[in-house]
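**Student:** any chance you could fold what I've pasted below:
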Amino acid sequence: MEITFYKYQGTGNDFVLADNRRNHCSRLTEEQIKHICDRRFGIGADGFMLLNEKEGYDFEMVYYNADGWEGSMCGNGGRCIVKFANDLGIKKNRYVFLATDGPHEATLEGDAVSLKMKDVEGIRKYKTDSVLNTGSPHYVQLEPDVMSLDVVKEGQRIRYSKEYTDEGINVNFVQVKEDGSLIVRTYERGVENETYSCGTGVTAAALVFHHNDNGFNSIDIETIGGKLNVRYHRELDGSFNNIWLKGPALQVFKGTINITGHD
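**Tutor:** Now for the predicted structure:
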């Protein structure tokens, strides 16, 4: 079967997207999605997404990791699918869509997409590091010189430790710069490698290294693939709400691919 696909990237975090409003991609298998995301034998991407019709919403986002398994929330993927919806002709001042972790809002200004993330109840300390869920589970570790770190080696060590080997966890290494901004590098489960950027990961890093004890915060974050901004409100009880992830989302190219083994 021939499928029309669209390739998008958000700060180097790249995705293959398909317009599935007619359900023609609903029966893709794990192996077929894995093949699509393969950088040698397929299109190549960190993840695969379907844009579905959903009553009461502008659309539904269904996200698959590069290993072919349906994944948890992807922040950069959420931003890219909003730009995709706009490019398909779904024009809105404010988008409301459904993802695996619930409803999300988003706005679009040029190529910059602001995505509202789920509220976060709090941060759990693990040894000297932090663990939290920003739509996906994240481990956050402070590093004095993050650009010299072997992220794959250190990320695998934590991701495949006995605490996290079964369900997996995304591992973020964070350097705090003198001006208070952050540099974040992330090892992503499902991709099982470092990605150029991770939206839920930079969100997690921002919440861990907040500027103010309580109230409004806004933090600029540098990733290998580009710059993002996270703004949010921290409550007295240590919870976080009104969390917004902002950054560019761009279409790279459009094409068709023949999927073997598909009805």
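
**Student:** from here on, just use CA atoms for contacts and neighbour counts.
**Tutor:** Noted.

**Student:** how many other residues sit next to the nearest residue to Ala66 once chain neighbours are set aside?
**Tutor:** Residue nearest to Ala66 in three dimensions, not counting chain neighbours: Gly47, with 4.7 Å by CA to CA, 6 or more residues apart in numbering. Look at Gly47: counted by other CA atoms under 10 Å, it has 28 neighbours.

**Student:** wait, doesn't Gly47 sit right on Asn65?
**Tutor:** Yes: the pair Gly47 and Asn65 qualifies as a contact (CA atoms under 8 Å) at a distance of 4.6 Å.

**Student:** where along the stretch 1-150 of the chain do the helices fall?
**Tutor:** 30-37, 75-87 (DSSP state H, counting those that start in this stretch).

**Student:** make JSON lines out of those helices and add distance to Leu228 and mean neighbour count.
**Tutor:** JSON lines is the format used below for those (distance: least, CA to CA, whole Å; neighbours: other CA atoms under 10 Å):
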{"stretch": "helix 30-37", "distance to Leu228": "24", "mean neighbour count": "20"}
{"stretch": "helix 75-87", "distance to Leu228": "10", "mean neighbour count": "25"}
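
**Student:** mind putting the ones you listed in JSON lines, distance to Leu149 included?
**Tutor:** Shown next, in JSON lines, are these (distance: least, CA to CA, whole Å):
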{"stretch": "helix 30-37", "distance to Leu149": "26"}
{"stretch": "helix 75-87", "distance to Leu149": "23"}
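
**Student:** just to revisit the earlier point, now the common contact residues for Gly47 and Asn65.
**Tutor:** Val191 (CA atoms under 8 Å, 6 or more residues apart in numbering).

**Student:** ok, now which ones touch the residue nearest to Ala66?
**Tutor:** Counting by CA under 8 Å, 6+ apart, Gly47 has contacts Asp14, Phe15, Val16, Cys37, Tyr63, Tyr64, Asn65, Ala66, Gly77, Val191.

**Student:** let's see this one next, to set against the first:
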Amino acid sequence: MEITFYKYQGTGNDFVVIDNRDLSFPRENTKLVNFLCDRRFGIGADGLMLLNPSDTYDFTMVYYNSDGTESSMCGNGGRCLVAFAHKLEIFKNETTFDAVDGLHYASYQDGITNLQMIDVDTVEVYKTHCFLNTGSPHHVQLVENIGNYNVKNNGSEIRYGAPYFKEGTNVNFVESIGEGAFRVRTYERGVEDETLACGTGVTAVAIAMFEQKQTTNTKIPLKVEGGELEVSFTPTKNGYKDVFLKGPATFVFKGTINYNE
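**Tutor:** Down below sits the predicted model:
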């Protein structure tokens, strides 16, 4: 089997992207997805996305973790898929597409994607952390000296521990860097390691920091290991709406790869 693919990255969060409008990709083949994402034997990526057709909207996003499992929403992946759809001339400036967590609106201009995320109804605040779902589940925890923090070890303990257990959660460690800005490092389930960025993660961090009164800003710059992102939102009595994730989405290269089971 010969597969044509595109490689994209959003602040270092990298993805294999496939134009699947003809629905030819064997969607249930987890071994194939895992192979394509493998950094030694395949292409290498944090995840894989299919751009599928939609009966109602511009396209449908299907996202897989690098371990081959079909997963919940990926914010940086969504931003990259929007850039890919723009490259394919599916839309000009604005688009609406389906994803596993519902409908998303996005705009794209000069390499920057501004992606609307789902509304957030509930933020669970505890003494040591917050928990919320921004399309994917996220544990958010303030730490000190984040640059030297052991994200992989501490993140994996939280990801598999109580109360998350088998289903697990993504884990975000955050530190204020002044003037309403924050630095974020994320351990992602499915990747089972730290990634250079996580879109749903920084979205969760921004809302959690506002909820915990660590900032009064509703447009929050966030520094991740792979660059900078911005999250904006509107607080309401019933949660947060008009949630947007903004940042660069970059085409890296196009190629073909052969797969034999």
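
**Student:** relative to Leu142 of the first structure, which of the contacts of Gly47 of the first structure is nearest.
**Tutor:** Of all those, Leu142 of the first structure sits closest to Val191, with 22.2 Å by CA to CA.

**Student:** quickly find the element holding that closest one.
**Tutor:** Val191 of the first structure belongs to no helix or strand when assigned by DSSP states H and E.

**Student:** can you check His211 of the first structure too?
**Tutor:** With DSSP H and E as the criterion, His211 of the first structure is inside neither a helix nor a strand.

**Student:** ok, now how distant is it from Pro137 of the first structure?
**Tutor:** Look at His211 of the first structure and Pro137 of the first structure: by CA to CA, to the nearest Å, they are 22 Å apart.

**Student:** please say which of the two ends up with more neighbours.
**Tutor:** It is Pro137, of His211 of the first structure and Pro137, that has more neighbours when counted by other CA under 10 Å, with 19 against 15.

**Student:** thinking again about what came up before, now, the contacts of Gly47 of the first structure that are in strands?
**Tutor:** Per DSSP state E, strands hold the following members of these: Asp14, Phe15, Val16, Tyr63, Tyr64, Asn65.

**Student:** okay if I get the residues you listed as CSV plus neighbour count and distance to Gly180 of the first structure?
**Tutor:** Listed next are those as CSV, based on neighbours: other CA atoms under 10 Å; distance: CA to CA, whole Å:
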residue, neighbour count, distance to Gly180 of the first structure
Asp14, 26, 28
Phe15, 29, 30
Val16, 29, 34
Tyr63, 25, 32
Tyr64, 25, 34
Asn65, 25, 32
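
**Student:** could I get those residues in JSON lines, plus columns for distance to Asn52 of the first structure?
**Tutor:** Formatted as JSON lines, these follow (distance: CA to CA, whole Å):
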{"residue": "Asp14", "distance to Asn52 of the first structure": "19"}
{"residue": "Phe15", "distance to Asn52 of the first structure": "16"}
{"residue": "Val16", "distance to Asn52 of the first structure": "14"}
{"residue": "Tyr63", "distance to Asn52 of the first structure": "11"}
{"residue": "Tyr64", "distance to Asn52 of the first structure": "14"}
{"residue": "Asn65", "distance to Asn52 of the first structure": "17"}
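
**Student:** looking at it, Asn23 of the first structure is touching Leu51, isn't it?
**Tutor:** No: contact criterion CA under 8 Å: Asn23 of the first structure and Leu51 do not qualify, at 9.5 Å.

**Student:** looking at these two, which one has more neighbours?
**Tutor:** Counted by other CA under 10 Å, Asn23 of the first structure and Leu51 do not tie: Leu51 has more neighbours, with 24 against 12.

**Student:** got a list of what Lys152 of the second structure touches?
**Tutor:** Tyr187, Asp193, Glu194.

**Student:** check Ile243 of the first structure too.
**Tutor:** Lys116, Met117, Lys118, Asp119, Val230, Arg231, Tyr232, His233.

**Student:** the equivalent of Cys37 of the second structure over in the first structure: what's it in contact with?
**Tutor:** In the first structure, the residue matched to Cys37 of the second structure (TM-score structural alignment) is Cys37. Listed by CA under 8 Å, 6+ apart, the contact set of Cys37 of the first structure reads Val16, Ile43, Gly44, Ala45, Asp46, Gly47, Phe48, Ala66, Asp67.

**Student:** need the residues you listed in CSV with distance to Asp101 of the first structure, can you?
**Tutor:** Formatted as CSV, the contacts of Cys37 of the first structure follow (distance: CA to CA, whole Å):
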residue, distance to Asp101 of the first structure
Val16, 20
Ile43, 27
Gly44, 25
Ala45, 22
Asp46, 19
Gly47, 17
Phe48, 17
Ala66, 19
Asp67, 20
